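K.L.:
sequence first, predicted model second:
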Amino acid sequence: MYHRRHFLNTLAASSLAALPGMLLTPTARAAKATFEVTLSDAEWKKRLSPQQYAVLRQADTEAPFTSPLNKEHRAGVFSCAGCQLPLFSSATKFDSGTGWPSFWKPLDNAVVKAADNSFGMSRDEVLCRRCGGHLGHVFDDGPKPTGLRYCMNGLALSFTPGAAPAA
């Protein structure tokens, strides 16, 4: 019995020691990177709605099926809501059934990926290349030709209708 209790105490202590790193938001980890557009928290809060700030700057996730952009089917460009960098062409948007706007490919030089090991999961976080805003995550269960699903928060995006850039 002593050995079991010792093992459980050691396991609990090591789990608690790892907890701060697990709970640290992906964007907080990425904050050490330098981006073209760098604003103070006060400036971001002035520029963004409280919900957009939570997603873009604190790596929150909007509830599924709540974004109007999930049902946006016109030709155009999806840009970063924080800095307006064009990110995705409507030509690469597809209905993933997940409740978030999904794309199979970003525009060239639009996004960067960062390792996200928060909450005990290993995922690839997708950030705006210019401002470092948290957009969502990329998964390898998307359609051809890439097989990728860029699952984006609608709050992190803005949409401009018009000619869609080629995929």
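P.N.:
Structure received. Numbers count the residues shown, from 1 in each chain.

K.L.:
contacts, neighbours, all on C-alpha from now
P.N.:
OK.

K.L.:
for the closest residue to residue 113 other than its chain neighbours, what are its contacts?
P.N.:
Nearest residue to residue 113, sequence neighbours excluded (CA to CA, 6 or more residues apart in numbering): residue 126, at 4.7 Å. The neighbourhood of residue 126, defined by CA atoms under 8 Å, 6 or more residues apart in numbering, consists of 111-114, 134-138, 150.

K.L.:
got another, please set it beside the one above:
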Amino acid sequence: MRRRHLVLGLLGLGASATAMRLAVAGAAPGNPDNKSEAMTDIETIEKSASEWKEILTEEQFYVLRKEGTESPGSSPLNAEKREGTFVCAGCELPLFKSEWKYESGTGWPSFWSYIDGHLGFKRDFKMILPRTEYHCARCGGHQGHVFDDGPEPTGKRYCNNGVALKFEPA
């Protein structure tokens, strides 16, 4: 009898968690800063894990392909202040302009906007509470998460893994 109650209780918890995820995901904006949802003409890149491992460092592979997170304060891009463009470390698609970068105090490079059509978004439940993850629109590489605590004019904070980016000076 106890085993049946345990199983039924676990099934109930699983159903509740699934319902919560669906409700939250349904309410979640797919495009967190209300930019155009129009399809872009960016051609996507498909590679196998072994192909990615040939061109990425171990840490880049962990972040970009396994949706990992680098340690806060570990990226030299935190101190990058020159004029230029931040591009995806996997495929070099331009993602952020240097004038959108700001010091968030989080330990990761942060931006208040991105190049329209160059990021994709999805819900992430890895920390139990839902977050909005964003990735490169060309190669699908995980970049970071977007939060609603950034500066004006958008109020967004695109909190990026530095290892997922390369900087191209102007």
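P.N.:
The structure has been received and is ready for your questions. As the structure is a prediction and not an experimental result, all values here were calculated from the model.

K.L.:
quick one: TM-score?
P.N.:
Taking TM-score structural alignment, normalised by the length of the first structure as the basis, the two superposed chains have a TM-score of 0.79; 145 aligned residues with a CA RMSD of 2.4 Å.

K.L.:
what does the residue nearest to residue 113 of the first structure align to in the second structure?
P.N.:
Aligning on TM-score structural alignment places residue 126 of the first structure opposite residue 134 in the second structure.

K.L.:
do the same with residue 155 of the first structure
P.N.:
Using TM-score structural alignment to pair residues, one finds that residue 155 of the first structure aligns to residue 163 in the second structure.

K.L.:
would that match count as being in a helix?
P.N.:
Yes - with DSSP: H, G, I helix; E, B strand; the rest coil as the criterion, residue 163 of the second structure is part of a helix.

K.L.:
right, and it touches residue 75 too?
P.N.:
Yes - in this structure, residue 163 of the second structure is within contact of residue 75 by CA atoms under 8 Å, at 6.7 Å.

K.L.:
tell me which of the contacts of residue 126 of the first structure persist in the second structure.
P.N.:
Contacts conserved in the second structure for the contacts of residue 126 of the first structure, counting by both residues aligned by TM-score structural alignment, their matches' CA atoms under 8 Å: 111-114, 134-138.

K.L.:
list buried residues within those residues.
P.N.:
Members of those that pass the buried threshold by neighbour count (16 or more other CA atoms under 10 Å) are listed as 111, 113-114, 134-138.

K.L.:
how near is the residue with the largest distance to the centre of the second structure to residue 7 of the second structure?
P.N.:
Relative to the centre of the second structure, and counting by CA atoms, centre = their mean, the farthest-placed residue is residue 1 at 45.4 Å. Per CA to CA, to the nearest Å, residue 1 of the second structure is found 10 Å from residue 7 of the second structure.

K.L.:
which residues in the first structure form helices?
P.N.:
In the first structure, helices defined by DSSP state H lie at 2-23, 26-30, 41-47, 50-58, listed in chain order.

K.L.:
most tightly packed of these?
P.N.:
Burial of the helices of the first structure is given as mean neighbour count (mean count of other CA atoms under 10 Å); helix 50-58 ranks first at a mean of 21.
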